[in-house]
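A.B. asks: here is the input, now give the coordinates:
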Amino acid sequence: MAEISDDGVMSGRLLMIACTAALGGFLFGYDSSIINGAVDAVRDGFGLSASGIGFTVSCALLGAMAGAWYAGVCSDRFGRVKTMIIASALLSISALGSGLAFGQLDLILWRFVGGIGVGFASVIAPAYIAEVAPKDERGRLGTMQQMAIVSGIFVALLVSAIVARVAGGAAGTLWMGMEAWRWMFLSELIPAVLYGVLALRLPESPRYLVEKDRISEARDILETIVGVRRARLDSKIAKIRETMKREDSKSFRDLTGGAFFFRPIVWVGILIAVFQQLVGINVIFYYSTTLWQSVGFQESDSFMISVFSSVVNIVATIIAILLIDRLGRKTLLLWGSGLMTVSLGVMALAFNHAVVTADSVSLPAPWGPVALVMANVFIIGFGASWGPVMWVLLGEMFPNKIRGMALGVGGAANWLANFVVSTTFPVLAAIGLDLAYSLYAGFALISFFIVWKMVSETRGMSLEDMVEGKPSGQIPEAERVAGE
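C.D. replies: Predicted coordinates:
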């Protein structure tokens, strides 16, 4: 039997709780990727221009930005679990509305509503997992969010590929006389409803309960679920209360106060959230089918290539789970930035050799296979580092008093950057894919220096040790011992 520590211990029950919370990540990935198989059919069915389909795809990201911004406020006011249930409801409504859309305008509306739900889910899962996880297991449990995201991407791509194959294409007619792409959207109803049902059974975050002065409930969860020793419960709760103590209600002003409006620690969170997207990862998943068709692959082949890439992403996330609490967050981010810079640079070189005709783009041998291999090397570099580590860091790096709101701001910045990258990619691709991937390679290189100079290690730190100006292992050992 594992020894029960002062900060808690891993158990099967705790693992299941983390996996249930991470289902929000599954919907995050599923909703973000299900559009991938439907994008061409939606464009042709509604007669959309390149800019029209670009906005229809990316409008969900604006919703996600708004959802992430308000998720922190909602979770601080109503609790982490109720925020998950709201996310489930929004995603269910979006799946139904998108599948039954009459035209571009109402499809944009339903995609925006779903985006709000995704924004809620993307923020609340890492915050909740960080707040129930023992410090020595927080990294591995936190990466459950990313594992769920990449699993959602994989399942969405697989469902899209199967539905399109059965119907003879995404625009083909399937059950009840509806096009295949509509069933792609409707398929999200199943995981969305399941997420809400399972969330109803989750215990509330003990740190939220302490903040709301529901001490007996917090004690019970800390002891029976987190695994804190009974003899240490009083001191643990006292420490949580001390880090959350304030004389007024929470407000956005809590995040401000630095030389450049926000506190320095909030800016670090914003930067890592933004650069996670500026490397172009979601271009691979939002436009992968169309991208590989543009370089000579058939629709059925490009679907399967996208599915294969999502499997690679899952394998990379498993690597992150194995290494994050051994090597630490900063080391993984640095290695990931290096690998992404190299792979994106080679992809830019490959697309520089593209042969452009009036209505197609192709890559001559050997550059087609080179681009395909480098795309998957890039996915490995991202999936084993920036993919999971960014969300783990955002969930744990902020002081208790501002975690919910700061995480919301970081999540909103992430989705805004996602929107910018996804919206500008078609324009950049029209100029030249080599230009697009050169820019992404440059951002990957910049991300290396941001991590090197600004990000501190949080491995092995209690959440109560995340204090302003010392978000990581910079806290002296004597101060840490005294605090415990």
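A.B. asks: every contact and neighbour count from this point should use C-alpha atoms.
C.D. replies: OK.
A.B. asks: name the nearest residue to residue 43, sequence neighbours excluded.
C.D. replies: residue 53 (5.8 Å; CA to CA, 6 or more residues apart in numbering).
A.B. asks: which residues are in contact with that neighbour?
C.D. replies: 39, 42, 43 (CA atoms under 8 Å, 6 or more residues apart in numbering).
A.B. asks: please generate a structure for the following sequence too, so the two can be compared:
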Amino acid sequence: MSDAKYSLVVAMLTAGGLVGALSASYVSDRFGRRLALFGTAILMGIGSVIMTFAVNTATLMAGRFVAGLGSGIVTVVVPAYIAECVPKASRGFFGTLNQLAIVVGILVAQGVGMAWSTLAAWRSILAIGIVLAIAQLLLLPFCVDSPRHLASIPGGLNSAKASLLRLRGPPMELVEAEVNEWRNEQMGGGEEDQQTHVATVVESERPKINVVRLLSTAQYRRPLLIILLLQLTQQFSGINAVIFYSTSIMSAVFPESSDLITVYISVVNLLMTIVSAYLMDRVGRRTLFLVSSSMMAVMSILLGWSIEAAGQDKISAAAIIGFVAAFAIGLGPIPFLMIPELVDTPAVSSAGSVGLACNMVSNFVVSAGFLGLRDIIGQDGVFYLFGFILVVMTCLAVYILPETKGRSADEVIRSNWAIHSPQHYQPVRTPPTTTTEV
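C.D. replies: Predicted coordinates for the structure are as follows:
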């Protein structure tokens, strides 16, 4: 296979992912989070079957495109699904577990690839995708539908309560209290309202927000700006370029382990993602993001200097490890974790679609442009540039990135995306379109 064909095969997964990301909002809102996940398992299973039994390059590309469709949708749906199912105080921890699962998957895939990347066994690597798809199809029936999504559908209140009861367990009074808390968040009500209307819950009839409406509605401009800031910072930090360049640098420091370099980097990523899961609900998203981006800026500049100075392989290796570690505690999990915390339930899927599309396009730009830019300004210059971008993005985040830890999306929205939760603000009351007596 020529380099051009190989590049096209690789790119087909990203192309499918982009299409999947843009369609994820419709699929997720039309069929619900759980059914959408059933669909993604089927798509990724079919894609894996096509790739496993591919007889030519065109078939292999088709399989990667179909698998990419499922990957794009699932990347949007899962963060929203998790955020809508877990208690508010635990969103950060469970949201980071999603990133941890991705990192573990990468590490396992690298290990399997090292063992089975032979002419006799390469199809077995692709067949693992079939096994994983079947496992997901078998396990999803034990998962509940998103209670908050159900509550946002006219007539879905009782289903939402039943779903929440399965998640939280008895007594039913606690389930009623949590659903009533959602109602008060949507209405901007206080304690008096909660006591007066404890048996009355809003069933929202607000229309679902598609991508076009999200992009064209003034009220979503601020959260879109924040979401784009998070996604662009993640990719234009140069994380993929650093990992790409790490092999040649680390090979000079550890020549006997050159084939294990990417595995070592993934282990660092895994360990620091575990640390991030512990810190997310204790320190907060905003703080971790600022610490992460600041440390990555320092490490990127240090890496550029060590390359420019020459003969500083150990410093380069330390900078790469520090860069990946800093990425894992903040910029890795936060961009997608925060999306359900910045927009209301009807707009979550569309916001996730826009965020992932931006992420994938910027990822392509960095990956495709790295080598050409390196030839123009040098390898040290590229990492100086990444460091400068990180400094600029960090400064922007200081002024516009809100802290969402312990705050509902409705509270963040009503505070006009204030950096911190106002101590004494009077929320704007939005009367419900309909109410249903329970």
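A.B. asks: can you tell me the SS state at residue 430 of the second structure?
C.D. replies: coil (DSSP: H, G, I helix; E, B strand; the rest coil).
A.B. asks: what do you get for residue 91 of the first structure?
C.D. replies: helix.
A.B. asks: how about it, what does it touch?
C.D. replies: 27, 113, 114, 115, 117, 118, 188, 189, 192.
A.B. asks: before we move on, back to that, so which of the contacts of residue 53 of the first structure are in strands?
C.D. replies: Among these, no residue falls in strands (DSSP state E).
A.B. asks: for residue 80 of the first structure, see how far away residue 68 of the first structure is.
C.D. replies: 13 Å (CA to CA, to the nearest Å).
A.B. asks: thinking again about what came up before, among the contacts of residue 53 of the first structure, which one sits closest to residue 64 of the first structure?
C.D. replies: residue 39 (18.9 Å; CA to CA).
A.B. asks: return the distance of that closest one relative to residue 108 of the first structure.
C.D. replies: 13 Å.
A.B. asks: what do residue 68 and residue 80 of the first structure both touch?
C.D. replies: By CA under 8 Å, 6+ apart, no residue touches both residue 68 of the first structure and residue 80.
A.B. asks: which one's more surrounded, the two?
C.D. replies: Using other CA atoms under 10 Å as the criterion, residue 68 of the first structure and residue 80 rank with residue 68 on top: 32 against 26.
A.B. asks: spit out the contact partners of the nearest residue to the more buried one once chain neighbours are set aside.
C.D. replies: Spatial nearest neighbour of residue 68 of the first structure, excluding adjacent residues (CA to CA, 6+ apart): residue 119 at 4.2 Å. Neighbouring residues of residue 119 of the first structure by CA under 8 Å, 6+ apart: 28, 63, 64, 65, 66, 67, 68, 69, 71, 411, 412, 415.
A.B. asks: quick check: which element contains the second one?
C.D. replies: Spelled out, that is residue 63 of the first structure. helix 50-78 (DSSP states H and E).
A.B. asks: what separates that helix from the chain centre, distance-wise?
C.D. replies: 13 Å (CA atoms, centre = their mean, to the nearest Å).
A.B. asks: excluding chain neighbours, what is closest to the residue nearest to the spatial centre of the first structure?
C.D. replies: When CA atoms, centre = their mean is applied to the first structure, the residue found nearest the centroid is residue 122 (5.6 Å). Spatially, and ignoring its direct neighbours in sequence, residue 122 of the first structure is nearest to residue 25 (6.0 Å; CA to CA, 6+ apart).
A.B. asks: tilt between the helix or strand containing that neighbour and helix 50-78?
C.D. replies: Assigning secondary structure by DSSP H and E places residue 25 of the first structure in helix 23-46. In terms of direction (axes from the mean of the first three to the mean of the last three CA atoms, to 10 degrees), helix 23-46 of the first structure departs from helix 50-78 by 150 degrees.
A.B. asks: mind listing what's buried along helix 23-46 of the first structure?
C.D. replies: Across helix 23-46 of the first structure, burial judged by 16 or more other CA atoms under 10 Å covers 23-43.
A.B. asks: other SSEs contacting that helix?
C.D. replies: helix 50-78, helix 80-99, helix 104-132, helix 138-167, helix 180-186, helix 189-199, helix 281-286, helix 288-294 (3 or more CA pairs under 8 Å, 6 or more residues apart in numbering; DSSP states H and E).
A.B. asks: and residue 216 of the first structure, which of these is closest to it?
C.D. replies: Closest among those, once you apply CA to CA, is helix 104-132, at 16.0 Å.
A.B. asks: check the mean deviation of that closest one from the second structure.
C.D. replies: Compared with the second structure after fitting, helix 104-132 of the first structure has a mean deviation of 1.6 Å; criterion: mean CA distance after the TM-score superposition for the first structure.
A.B. asks: tell me the counterpart of residue 91 of the first structure in the second structure.
C.D. replies: When the second structure is aligned by TM-score structural alignment, the residue opposite residue 91 of the first structure is residue 44.
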